[in-house]
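Visitor: The sequence and its predicted three-dimensional model are supplied below.
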Amino acid sequence: MTSNLHWPTDEQTELILGNVPQPLDRTLIANIATAASRLDRIKAGKTYAEIAKEDGIPKYRVQQAICYAVLAPDIVRPILQGRQPIGLTSKWIFHHPLPMDWAEQRAVIASL
C-alpha cells in the first residue's frame, strides 16, 4: 500500500520503538564539534571577531554557537550514540539557548 501523504519539509514525524537508538543527528554533532573548536580558539586568545573572519561567518554566529561547546558531558555522550531526547536538536537549542550551568541544562533537557 502506498501513501499519498505529503509531510511538511521542515518537520518530520518519527516512530521510535523501545530503546532503539535514533539515527545520529549529524547536524547536532557537527555543531558541537565546531563549537568546541571555536571555544578552543577563544581559550587560545582569539576574539569572536577574529574567529568569525577566519570562518567566514558573522560574529554573532560564533557567539550563538558557543552554547554547544559548554554542554554537560553526560548530555553530549547520548547525542554521540543517537540516544538524546527526541526533541533535542540543533534547531531546538538555537531557539531555546541552554544555561551554562550543567545542572540547569539537565533540568531543561529532562523536560523535553
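Guide: Looks like it arrived, so ask away.

Visitor: Going by C-alpha atoms from here, please, whenever you check contacts or count neighbours.
Guide: Will do.

Visitor: Are there helices or strands packed against the host helix or strand of K53, and which ones?
Guide: Take DSSP states H and E as the rule and K53 turns out to sit in helix 48-55. Where contact means 3 or more CA pairs under 8 Å, 6 or more residues apart in numbering; DSSP states H and E, helix 48-55 is packed against helix 26-43, helix 59-69.

Visitor: okay, now the one to match up with it:
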Amino acid sequence: AKICNNMLLAILMAGTSEALALGAKNGLDPAVLSEIMKQSSGGNWALNVYNPWPGVMEGVPASRDYQGGFLVNLMAKDLGLAFDNAVTNQASIPMGSLARNLFQL
C-alpha cells in the first residue's frame, strides 16, 4: 500500500507543480489559483496540505527553501520499488514511470 500511495503522491505533486507553474506563467497568482483548484476537480492533498509553490502555504518545504520535507531520494526509492513491482506483476504504470523519471533528475 505504501508504494501505491507514494506513487500517487509523486504524480499529484508533479502535476500540481506543473499546473501552478503554467498558471504563474500566464499571470495568475499561485495562491489564488491554488484556492480555485482546491474547490474544483483539481483539488488534491498537495494543494490542501503540502502546496509545492513557494509562499502559498506557511510551514511547508516550498516556503522554507524546500528544506525539511519528504526527501526526494526517498521518493525516488519508493518510485523505484513501485516500478520494480509493476514489472514483476506486469502492471502498466505510465504515469508512475514518468514520475519516477522526474524524481531521478
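Guide: Structure's in. What do you need? If you're wondering where the values come from, they're calculated on a predicted model, not measured in any experiment.

Visitor: what's the TM-score here?
Guide: With the length set by TM-score structural alignment, normalised by the length of the second structure, the two chains reach a TM-score of 0.40; 60 aligned residues with a CA RMSD of 3.7 Å.

Visitor: circling back to that earlier point, can I get the helices and strands packed on helix 48-55 of the first structure in CSV including mean neighbour count?
Guide: As requested, those are exported to CSV (neighbours: other CA atoms under 10 Å):
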stretch, mean neighbour count
helix 26-43, 17
helix 59-69, 18
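
Visitor: out of the ones you listed, which comes closest to E50 of the first structure?
Guide: Comparing these by their distance to E50 of the first structure (CA to CA), the top pick is helix 59-69, with 8.4 Å.

Visitor: Specify the angle between the very next helix or strand once past that closest one and helix 59-69 in degrees.
Guide: Per DSSP H and E, the first helix or strand lying C-terminal to helix 59-69 of the first structure is helix 73-81. Per axes from the mean of the first three to the mean of the last three CA atoms, to 10 degrees, the angle that helix 73-81 of the first structure makes with helix 59-69 is 100 degrees.

Visitor: Quick check: buried residues in helix 73-81 of the first structure?
Guide: For helix 73-81 of the first structure, the neighbour count (16 or more other CA atoms under 10 Å) marks 75-76, 79 as buried.

Visitor: mind putting the helices and strands packed on helix 48-55 of the first structure in CSV, distance to W102 of the first structure included?
Guide: Output for these, formatted as CSV (distance: least, CA to CA, whole Å):
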stretch, distance to W102 of the first structure
helix 26-43, 15
helix 59-69, 11
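
Visitor: the helices in the second structure, which residues?
Guide: 2-25, 30-38, 45-49, 72-88, 94-103 (DSSP state H).

Visitor: same for the shortest one, what does it pack against?
Guide: Which is helix 45-49 of the second structure. Secondary-structure packing of helix 45-49 of the second structure (3+ CA pairs under 8 Å, 6+ apart): helix 2-25, helix 30-38.
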